[in-house]
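Trainee: Give me the fold of what follows.
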Amino acid sequence: MTFTDAASQSKTFARAWADLTTGFGRRELWLHLGWQDIKQRYRRSVLGPIWITIATGTMAVALGALYSTLFHLPLAEHLPYVTLGLIIWNLINASILEGADVFVANEGLIKQLPTPLSVHVYRLVWRQIILFGHNIVIFVIIAIIFPQQWKWTDLAFIPALALIAINCVWVALCFGILATRYRDISPLLFSLVQLLFYVTPIIWNDATLRQQGAGTWAKIIEFNPLLHYVDIVRAPLLGADQEMRHWVVVIVLTILGWTVTAFAMRQYRARVPYWV
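Mentor: Next comes the predicted model:
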């Protein structure tokens, strides 16, 4: 068998699917590595991972209090809104930015340990879910101080969070492959995500735009996909009515994203070890 024949055989959807399923099957490995990442980051620290919660909580309280005053919004409504927005944003933001560097950062393991590429992505997403779990404690505390009116339908945040995790996997896989081949993509994504933070309703909401007479911007911002990802988790946790359009957009983007990722995995998965 020639090198060309071997390369063509590796470029199949079956191989790409096998990478995903085999990688997921090695849960003990990526669950352990993800947890070790958290422990290593805060090694020799007295408070350890609690610093994650303190940092996020401080920012949430500061921004929530500041913008509720600037926009004349009730603190009891705006503080939980901003807190959840930041917590969900941190999950999405890290999956994009760290996902772009996921294979470069694991160069040693990729070259020395014969594991599916998806293992490194599952490790990344698992680590971010752990961080999300730390940060959601902030919202629980705020919800105790400012009680929310919840309904049974608000349990929809559970499948919504699972849907975001599924999206985080394809985002890290797709951007990870592209950024490994083209290193300029990583700083480009950093700039783009920074811009998206300001045009995503995290520290402001639609009511804020209308008060400022910028209703047209509210319609334009509908084209920001991250708005829909944030809302499907935040709305039920706030006890707010859920809008089907957000779910439709997220589900459509999930299908499109995994379709693109499947082709990227099929075509370039075998080349990643050489590119890193």
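Trainee: When you work out contacts or count neighbours from here on, use the C-alpha atoms and nothing else.
Mentor: Fine.
Trainee: Figure out the helix or strand that the residue most central in space within the chain lives in.
Mentor: Centroid check for the chain by Cα atoms, centre = their mean gives Ile92 as the closest residue, at 2.2 Å. Ile92 is part of helix 75-100, with elements assigned from DSSP states H and E.
Trainee: which helices and strands sit right next to that helix?
Mentor: helix 50-70, helix 118-145, helix 157-181, helix 185-198, helix 225-237 (3 or more Cα pairs under 8 Å, 6 or more residues apart in numbering; DSSP states H and E).
Trainee: rewinding a little: the residue nearest to the centre of the chain and Val199: what is the separation?
Mentor: Distance of Ile92 to Val199, computed by Cα to Cα, to the nearest Å: 15 Å.
Trainee: on that earlier part again, for my notes, please list the helices and strands packed on helix 75-100 in a markdown table and give distance to Ala100 and mean neighbour count for each entry.
Mentor: Putting the helices and strands packed on helix 75-100 into a markdown table (distance: least, Cα to Cα, whole Å; neighbours: other Cα atoms under 10 Å) gives the following:
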| stretch | distance to Ala100 | mean neighbour count |
| --- | --- | --- |
| helix 50-70 | 22 | 17 |
| helix 118-145 | 10 | 20 |
| helix 157-181 | 4 | 21 |
| helix 185-198 | 6 | 14 |
| helix 225-237 | 17 | 22 |
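Trainee: One more sequence to fold, the one below, so I can look at both together:
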Amino acid sequence: MLPTKTRFPAEAFADIGAALEKHYLATTFSWQDVAQRYRRSRVGVFWLTINMGVLIGALGFVFGTLFRTPMQEFLPYICVSLIFWGFISTSINEGCTAFVSAEGIILQVRMPLFTHILRTLYRNAIILGHNILIYPLVLLAVGRMPTWYVFLAVPGFVILSLNLLWVMLILGVLCARYRDMTQVMQNLLQVIMYLTPVMWMPRTLPEGISRLLLDLNPFYHLISVVQQPLLGELPSTTSWIACVAFAVVGWTVALFLFGRYRHRVPYWL
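Mentor: Sure, this is the predicted structure:
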């Protein structure tokens, strides 16, 4: 028998490996989730895109006027920020209930638990894919052209997704045991949104506190690695180093926690 310290991560690796090997399960479930939500709608999932487009237009006009920022600069900024913040916040919120929502499957079907985490992330990635269609339309509307930096958004999205997965895995286990954690996270994310440059630009902060507030905010670094390339800017080295460090530390904690309590999740549901 393996020592306890090595047995827990080994069990976590086995579950995650099995889920990745059977990735088609998560993909199928996620497409069904999106299709079922809009089964009888003619527009379908594009209602989410329409709603996001209206929100971007309204907030872009209001906050652009309040901050006295040229619409050619502010509208693409708030477009990218809202789209990716929606992906981050919804993934985390739904990650809290990933195991709880799949209670029937977990209790009746033998399946890797990590499949339900992947299912949640894939579902939100599908919605993100629909919403990102607004981005080129906004650029066209304000007369801007993307730069070659846009290709850096791809590795940025990969490192963002890797970080979201360990956050969702930890929260999925904790919220299966402590159901009040779901409400706590929803309220916490509301506060974090206002502390993160989503609806305001970093340069609007006072000189003295701007860098400190941004550097200490992990969500700023996570959103920056995809936001800045799409806005024609090169992401800072600090943000990339921070995101990689978050992934290493976060997955270390997640693997131990998941390996330690994986067998208890069905009993908590």
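Trainee: Over which residues of the second structure does the helix holding Ile92 of the first structure lie when aligned?
Mentor: Using TM-score structural alignment, helix 75-100 of the first structure corresponds to residues 71-96 of the second structure.
Trainee: mean deviation (superposed) between stretch 120-128 of the second structure and the first structure, please.
Mentor: If you overlay the two and look at stretch 120-128 of the second structure, the average distance to its match in the first structure is 0.5 Å (mean Cα distance after the TM-score superposition for the first structure).
Trainee: In the first structure, what range does that stretch match?
Mentor: Using TM-score structural alignment, stretch 120-128 of the second structure lines up with residues 124-132 of the first structure.
Trainee: What number of residues are in the vicinity of the counterpart of Ile203 of the first structure in the second structure?
Mentor: When the second structure is aligned by TM-score structural alignment, the residue opposite Ile203 of the first structure is Met199. If you count neighbours by other Cα atoms under 10 Å, Met199 of the second structure ends up with 20.
Trainee: Surely Met199 of the second structure and Val80 touch.
Mentor: No - counting by Cα atoms under 8 Å, Met199 of the second structure stays clear of Val80, with 10.3 Å between them.
Trainee: Ala270 of the first structure matches what in the second structure?
Mentor: In the second structure, the residue matched to Ala270 of the first structure (TM-score structural alignment) is His263.
Trainee: mind checking the SS state of its match?
Mentor: The three-state label given to His263 of the second structure by DSSP: H, G, I helix; E, B strand; the rest coil is helix.
Trainee: From Gln108 of the second structure, how far off is it?
Mentor: Per Cα to Cα, His263 of the second structure is found 14 Å from Gln108 of the second structure.
Trainee: who has more neighbours, those two?
Mentor: When His263 of the second structure and Gln108 are compared for neighbours, His263 comes out ahead with 12 against 9, by other Cα under 10 Å.
Trainee: Pro225 of the first structure corresponds to which position in the second structure?
Mentor: Checking TM-score structural alignment: Pro225 of the first structure goes with Pro218.
Trainee: again, but for Phe190 of the first structure
Mentor: So Phe190 of the first structure corresponds to Gln186, using TM-score structural alignment.
Trainee: what sits against the residue nearest to Ile129 of the first structure when sequence neighbours are not counted?
Mentor: Nearest residue to Ile129 of the first structure in three dimensions, chain neighbours excluded: Leu91, at 7.2 Å (Cα to Cα, 6 or more residues apart in numbering). By Cα atoms under 8 Å, 6 or more residues apart in numbering, the contact set of Leu91 of the first structure is Gln128, Ile129, Leu131, Phe132.
Trainee: I'd like those as TSV, with distance to Ser186 of the first structure appended.
Mentor: Below are the contacts of Leu91 of the first structure laid out as TSV (distance: Cα to Cα, whole Å):
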residue	distance to Ser186 of the first structure
Gln128	19
Ile129	22
Leu131	22
Phe132	23
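Trainee: Please determine how far the residue nearest to the centre of the first structure is located from Leu29 of the first structure.
Mentor: For Ile92 of the first structure relative to Leu29 of the first structure (Cα to Cα), the value is 23 Å.
Trainee: corresponding residues in the first structure for stretch 24-43 of the second structure?
Mentor: Taking TM-score structural alignment, stretch 24-43 of the second structure hits residues 28-47 over in the first structure.
Trainee: Compute the distance from the centre of that stretch to the centre of its chain.
Mentor: Its chain's C-alpha centre and that of stretch 28-47 of the first structure lie 19 Å apart, by Cα atoms, centre = their mean, to the nearest Å.
Trainee: Compute the number of surrounding residues for Val265 of the second structure.
Mentor: Number of residues near Val265 of the second structure (other Cα under 10 Å) recorded here: 21.
Trainee: same thing with Ala26 of the second structure?
Mentor: 22.
Trainee: now the one 4 residues further on
Mentor: Counted by other Cα under 10 Å, the residues lying close to Ser30 of the second structure total 22.
Trainee: Which element, helix or strand, includes it?
Mentor: With DSSP H and E as the test, Ser30 of the second structure turns up in helix 23-37.
Trainee: List the contacts of that helix.
Mentor: Gly44, Val45, Thr115, His116, Leu118, Arg119, Thr120, Tyr122, Arg123, Ile126.
Trainee: next one: stretch 132-152 of the first structure
Mentor: For stretch 132-152 of the first structure, the surrounding residues in contact (Cα under 8 Å, 6+ apart) are 49-50, 52-53, 56-57, 76, 79-80, 83-84, 87-88, 90-91, 236-239.
Trainee: Next: stretch 157-169 of the first structure.
Mentor: Applying Cα under 8 Å, 6+ apart, the contact partners of stretch 157-169 of the first structure are 92, 95-96, 121-122, 125, 229, 232-234, 236-237, 254, 257.
Trainee: change it to 6 Å
Mentor: Ser95, Ile232, Val233, Pro236 (Cα atoms under 6 Å, 6 or more residues apart in numbering).
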